[in-house]
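> Kindly return the folded structure for what I paste below:
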Amino acid sequence: MKKAVLCILFLTVFTACKSDKKETPIVEEKPNIILFMIDDMGWQDTSVPFWKEKTAFNNRYQTPNMERLASQGMKFTQAYATPVCTPTRVSLMTGMNAARHRVTNWTLNRGVSAVNPPKGLAMPEWNLNGIQPTDSIERAVHVTTLPQILKAHGYFTIHSGKAHFGALGTPGENPLNLGFQVNIAGHAAGAPGSYYGTKNFKKQLDKNSVWDVPGLEKYHGKDIFLTEALTQESILAMDKAIENNKPFYLYMSHYAVHTPIQGDPRFEQKYIDKGLHPIEARYASLIEGMDKSLGDIMNHLEEKGIADNTIILFMSDNGGLSAVARGGEKHTHNKPLSSGKGSVHEGGIREPMLVKWPGVTQANSKTDDFVIIEDFFPTITELAGIEDYKTIQTTDGKSFTSILKGEKQDNNNRALFWHYPNNWGPAGPGIGATSTMRKGDWKLIYYHLDSRFELFNIAEDIGETSNLAFKKTKKLKEFATELGNYLRAVNAQMPTNTNTNQMVPWPDNETVLKVYF
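All right, here's what the predicted structure looks like:
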């Protein structure tokens, strides 16, 4: 009898314990997220082909770890950023199109435009002080940033490398004021003084410069390349998050491959031996050093046993430099794409993009769906499982998680917009003050200086060699109308024509259009 009673008591307690366990909610582990952002990397600056065929540039560059990432995830063949760096980075951080946030050119000194206006145009009062965590800074945009949202939802947020979010002397120059808990080497400038630890990553050893990379003093005087130093520090920061059992967001924002084009001694000689122009050999070594960083981080994730719970996104902030500072013929370094950095031709805005979402994205897959830089904001918040957030700003981006899941969608009938009422400096195809729209196979560019249009069928003419503006006037008017309506809807700024002292007309202005009819 005693045994029977004890048995009943045991079963009762055991059943109660089981019942309690069932009622305990299961908390899903948040994924770690790494955004690998490269500076000035062109669509062709990789051995991964993003076109229908492999090109001579794909054969030139050696990026085995990009190949590895592509084999494990999804390749985006039509991913877009803005023509220059700061507007892209602000769109990433805010989910806003550049026409709306008005940080339409690159930033540096507070209250000062880094580039003079082009002859014939006066630039509008664009937000030359960048993004800010406060509304007290003039000529700036007050926003809720992506890392701020991630931090509020339990993420350990790490910034490594180039920041270039806000001007010198403003809170926005420091990533720690924008939601990051760790800042490795990020400040207001958009290029390094030097890539060499032996030069303390400074422009000149005996002088201070706005370009000098901050915060890496432990590597000063050492024979280490900047790309490697950033990688080592990023791994240490990730380990801190792992030790504290926190999900992390790493914004791995390399200064490479921005000027100064300095050779990475680990890889430069083999490109010289191939007979490349000396500048191009240095450039190729910057590319391969960046790729080694990607591989080192992927290896570390595997060593720590967290690779299967870490999402990796790879992107560039604008097209590859081609108008200046390169070896060989200008405007040819991104072929078959036309032009390069600073241009709204495809060479200046189409980027190499890869995403690995373990267990979700099909390995070695590809999509031709359109994606633009402001889409990263809603996508990353969704990848992090965050829904209940609010932003000061109105966001424009569209999440591409459904693309990553392999779901079919009619994404390419969505219009993409670029607005650059500024002057980059150099000249070349597609370079200048412009407003641009891509929709379906077609792309329209409106040049502010002389109110002229370029209209291209990108599907048939990826190199933008045949301007169809006078031949396809119905399409021209349709696109000009949609572009004009969009610019007015987001209160976009237009420059002033200094010859007439009048604001440059909208692209759908009747006087502008009648030239084509």
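
> Could you use CA atoms for every contact and neighbour count after this?
OK.

> now what about the helix or strand where residue 149 lies, what contacts it?
Here residue 149 sits within helix 146-152, counting by DSSP states H and E. Defining contact as C-alpha atoms under 8 Å, 6 or more residues apart in numbering, one finds that helix 146-152 is touched by 92-94, 156-157, 178-180, 249, 377, 381, 384, 389.

> how near is residue 63 to residue 268?
For residue 63, the distance to residue 268 equals 14 Å [C-alpha to C-alpha, to the nearest Å].

> for residue 291, what are its contacts?
Contacts of residue 291 by C-alpha under 8 Å, 6+ apart are 63, 64, 65, 66.

> Please generate a structure for the following sequence too, so the two can be compared:
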Amino acid sequence: MITICKFLSQAETIAIGALLLAFSGPVFAAESADRKPNVIIILTDDQGWGDISSHGNENIETPVMDRIAAEGARFDRFYVSPVCSPTRASLLTGRYHNRMGVSGTSAGLETMALDEVTIAEVFKDGGYATGCFGKWHNGAHYPYHPNGRGFDEFFGFCLGHWNNYFDTTVEHNGKAVKTKGYINDVFTDAALDWIDDVHEKPFLCYIPYNTPHTPFQVPDKYFDKYKARGLDDALASAYGMCENLDDNIGRILDRLDKHNIADDTIVIFLGDNGPNGDRYNGGMRGRKGSVHEGGVRNAFLMRYPAKIKPGTHIETITAHIDVLPTLAELAGLDTSKTLPLDGISFVPLLEGKTMGWPDRLIFSEWRGKGSARSQQYRMAVEGGKPQLYDMIADPGEKNDIAKKKPQITNQLKKAYDEWDASFSHVSTVPPPIPIGHDEMKTVILTCSEGIWEGELDWGGKHPNNNWATNWMSTDCVVSWEVDIVTAGKYSVALEYICPETDLGSTVYVEVAGKRVEGRIDRAHEPNYLPSPDRVPRKEVYERTWGHKELGSFELPKGRSRMTVKATTKSGKAVMDLKSVQITRVD
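The predicted structure is shown next:
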């Protein structure tokens, strides 16, 4: 634990102590639960701190989120990572994302190392049923998949964003499922059905919703409501999506009441980073992707009627890394199997025991920029000299006081550098894709995860759900590092698009010295699927893909490189390629 007392002046230390003491009243209810608590963790995607009405936003209505805070605890200075997959990794493990190789949001860089122990594994070992419903974004292939990280039940998707939010296809425990309705409603339905099935035993339910992340798709009733208030399309979409989230959270609370388990259920709500647009955020500096306050401070609301008194308000700094140790303590679970935790349990804060609480630093990093946050200061490094801001006197970070307080600046910068160096040995190369597990016999290797050679182009701007296009030469190659975990027979197929005029190219897939080859002999040139976007999107639009079986081969166990390449080109281009699908054939 890095402390800050040694370099704060006496007056500053006293000021912070007085601030903490102001919130040291008894906030835990006297009674305790008769059984281990259920846990519901609700995480939203790109909903900033300011996208909640009780945070001073007069343009949005979120009565259920406000209710959770009123009936439990509101953590006023709670910090996450600047973007989505790092926040998820830290929330799930109690450790900074940098320690587990999570250095990006796509192309396999979002994948957590296998030696990490997740909150689901801790709770499953403690006798809990475990379920995840929504956007995973920490590894797509078993055992990096949710079903391999402690979740008995998974209903959702594993990538960083999804192409369409209405009547879309997601997966249920590794199998594709066509859904009907709006995606958040569908995820909530699945979570509620699961709770109905398991509520007689303790359960951990993780619901990482995928909105208000773009594309901006939202049911009419929500969009129309905010448009009628004079908001532009983007803002009406974002606020409408947040209100839809609020309604779905209300459905979850109602189901707890129906089963008479509300008092014994911990409900947590938080967002994963700052807002994905320039909108109200309490005057804080920065938005999604920033290491300043507006990019990493988010809501953290926690209700537990059996323990937490209504109206509890905590201003001590806390973070996503604290959630696992806190919940484990509340549930009486063992965390000895985890790797060393960066987080600490904030149960003492909930009990009003702030005396002796450590003066700590919370770190943020993204794409070479970083910051260290103490109770009073934020030090930020963004390529130049370190900046320092007094977050009590200057919450909007408008006045850099690094020159006025060089000792504090240097101490915070030194602490940040030591933290940064502590994971310098961690590889940021994506792990090889496992193939052949019993639990997931079909593996889909997407082009966004591959290594490209030649003058291939993306089908759109962002890698997630994207494909390779402009395949104009037989010199072009897409390959993947793979790990064949079970020797045996495997079948191979391509997801492709090819117009009639380009038919006839010959393509092969090779791995471990074995090759299957086929001719693109069936035209498939679909239109883009209808996408009811309120605002033109940055992501690719959804398409249907042709399926071409190439054949099967026997593969040995071990690591290798899988390659897809054309040997002949009959027309202007070989094809557009979305993925290679490989299936273990028993």
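
> circling back to that earlier point, from the contacts of residue 291 of structure 1, which land in strands?
Using DSSP state E to define strands, no part of the contacts of residue 291 of structure 1 is located there.

> Reformat these into TSV and put neighbour count and distance to residue 314 of structure 1 next to each item.
As requested, the contacts of residue 291 of structure 1 are exported to TSV (neighbours: other C-alpha atoms under 10 Å; distance: C-alpha to C-alpha, whole Å):
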residue	neighbour count	distance to residue 314 of structure 1
63	22	13
64	17	14
65	20	11
66	23	9
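
> so where is the helix holding residue 149 of structure 1 in structure 2?
The alignment of helix 146-152 of structure 1 onto structure 2 (TM-score structural alignment) covers residues 119-125.

> possible to save the contacts of residue 291 of structure 1 as CSV with distance to residue 83 of structure 1?
Shown next, in CSV, are these (distance: C-alpha to C-alpha, whole Å):
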residue, distance to residue 83 of structure 1
63, 24
64, 27
65, 26
66, 23
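
> Of those, which ones are shared with structure 2?
Contacts conserved in structure 2 for the contacts of residue 291 of structure 1, counting by both residues aligned by TM-score structural alignment, their matches' C-alpha atoms under 8 Å: 63, 64, 65, 66.

> Can you tell me which of those residues end up in helices?
In this view, these that belong to helices under DSSP state H are 64, 65, 66.

> quick check, nearest of these to residue 144 of structure 1?
residue 66 (31.6 Å; C-alpha to C-alpha).

> Tell me the counterpart of that closest one in structure 2.
In structure 2, residue 66 of structure 1 lands on residue 65 (TM-score structural alignment).

> Need the nearest residue in space to that match, chain neighbours excluded.
Using C-alpha to C-alpha, 6 or more residues apart in numbering and skipping the chain neighbours, the partner closest in space to residue 65 of structure 2 is residue 246 (6.3 Å).

> Repeat that for residue 316 of structure 1.
Leaving aside its sequence neighbours, residue 316 of structure 1 sits nearest to residue 38 (C-alpha to C-alpha, 6+ apart; 4.6 Å).

> can you give me the strands for the stretch 201-350 of structure 1?
Counting by DSSP state E, counting those that start in this stretch, the stretch 201-350 of structure 1 has strands at residues 248-253, 310-316, 350-356.

> counterpart of the shortest one in structure 2, which residues?
Counterpart in structure 2 of strand 248-253 of structure 1, with TM-score structural alignment as the criterion, is residues 203-208.

> Average offset of that stretch relative to structure 1?
Stretch 203-208 of structure 2, aligned to structure 1 and superposed, deviates on average by 0.6 Å (mean C-alpha distance after the TM-score superposition for structure 1).
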